[in-house]
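S.K.: fold the following, please.
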Amino acid sequence: MLNKDTFVPIQFFKKEAYTGSMKGMRYRVKKEEEELSAVVYPEPYCYEATPEEQKIRAAFPFTEEGRGEVVDWINGQYEEKRPVWEKVERK
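M.R.: Alright, predicted model coming up:
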């Protein structure tokens, strides 16, 4: 699970997107206008190669509180859809 205390600082998102993975689930967080856009999707492919219908999106304020909400949302998506992530074929 992601930890709010050690997750990427808010300033990072001013320059680029951040991607990561967690046991079959990939995620991407990016600043878009004045929001943090978060996306989760199944492995094994990168964001660009994953079909849009497999991506789940949410938007949060571009604030420190929003950064914490992103972490909570990603962790929640992992728990809520654990069977989806666990059935992903890993190469």
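S.K.: could you use CA atoms for every contact and neighbour count after this?
M.R.: OK.
S.K.: burial check on Glu34, number of neighbours?
M.R.: 11 (other C-alpha atoms under 10 Å).
S.K.: now do the helix or strand where Val40 lies: which elements does it pack against?
M.R.: According to DSSP states H and E, Val40 maps onto strand 35-42. On a contact count with 3 or more C-alpha pairs under 8 Å, 6 or more residues apart in numbering; DSSP states H and E, strand 35-42 meets strand 25-32, strand 56-61, helix 64-80.
S.K.: please generate a structure for the following sequence too, so the two can be compared:
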Amino acid sequence: MSEIENTGKYRHLSEDCIMPLNFYNYKQAFLGSCSGMRYRINMGERELPLPEDAKEGDKPPKEKFLTVETWPEPYSYTATDKEKITFRKYPFTQEDYEQLLADLDAAVDDYK
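M.R.: Have a look, this model is predicted:
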């Protein structure tokens, strides 16, 4: 995606530049670009320890999180050296999703 008109809340991106939080429940990555920066957003899960009162056969609870990776253009995610990719992790909540967008918006300046 290219740079969009400034809406006031963010300098480079808007909520329209990335998929809504529910999209990531389907475990699909979203890739985009803005002003020299490429990014990849994905949902991950990790198993938590079973609670002490768990019964035999209970499955461990899972914790969802979002990962954001950014790297300089022009290369794709797979063609970019891993040391050039910046990685961040966020809890899977609407509030943290909004923080993710704000951080992603601020990161654009690092790639200009």
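S.K.: so what number do they get for TM-score?
M.R.: After superposition, the two chains reach a TM-score (TM-score structural alignment, normalised by the length of structure 1) of 0.81; 81 aligned residues with a C-alpha RMSD of 1.2 Å.
S.K.: before we move on, back to that, in JSON lines: the helices and strands packed on strand 35-42 of structure 1, plus distance to Tyr41 of structure 1 and mean neighbour count.
M.R.: Output for these, formatted as JSON lines (distance: least, C-alpha to C-alpha, whole Å; neighbours: other C-alpha atoms under 10 Å):
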{"stretch": "strand 25-32", "distance to Tyr41 of structure 1": "5", "mean neighbour count": "20"}
{"stretch": "strand 56-61", "distance to Tyr41 of structure 1": "6", "mean neighbour count": "16"}
{"stretch": "helix 64-80", "distance to Tyr41 of structure 1": "10", "mean neighbour count": "17"}
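S.K.: list the contacts of Lys112 of structure 2.
M.R.: By C-alpha atoms under 8 Å, 6 or more residues apart in numbering, the contact set of Lys112 of structure 2 is 35-37.
S.K.: now do Ile74 of structure 1
M.R.: Contacts for Ile74 of structure 1 (C-alpha under 8 Å, 6+ apart) come out as 2, 27, 38, 40.
S.K.: spatially central residue for structure 1, please.
M.R.: Centroid-nearest residue in structure 1, with C-alpha atoms, centre = their mean: Tyr27, separated by 3.0 Å.
S.K.: apart from its chain neighbours, what residue comes closest to it?
M.R.: What sits nearest to Tyr27 of structure 1 in space, not counting adjacent residues and going by C-alpha to C-alpha, 6 or more residues apart in numbering, is Val40, at 4.3 Å.
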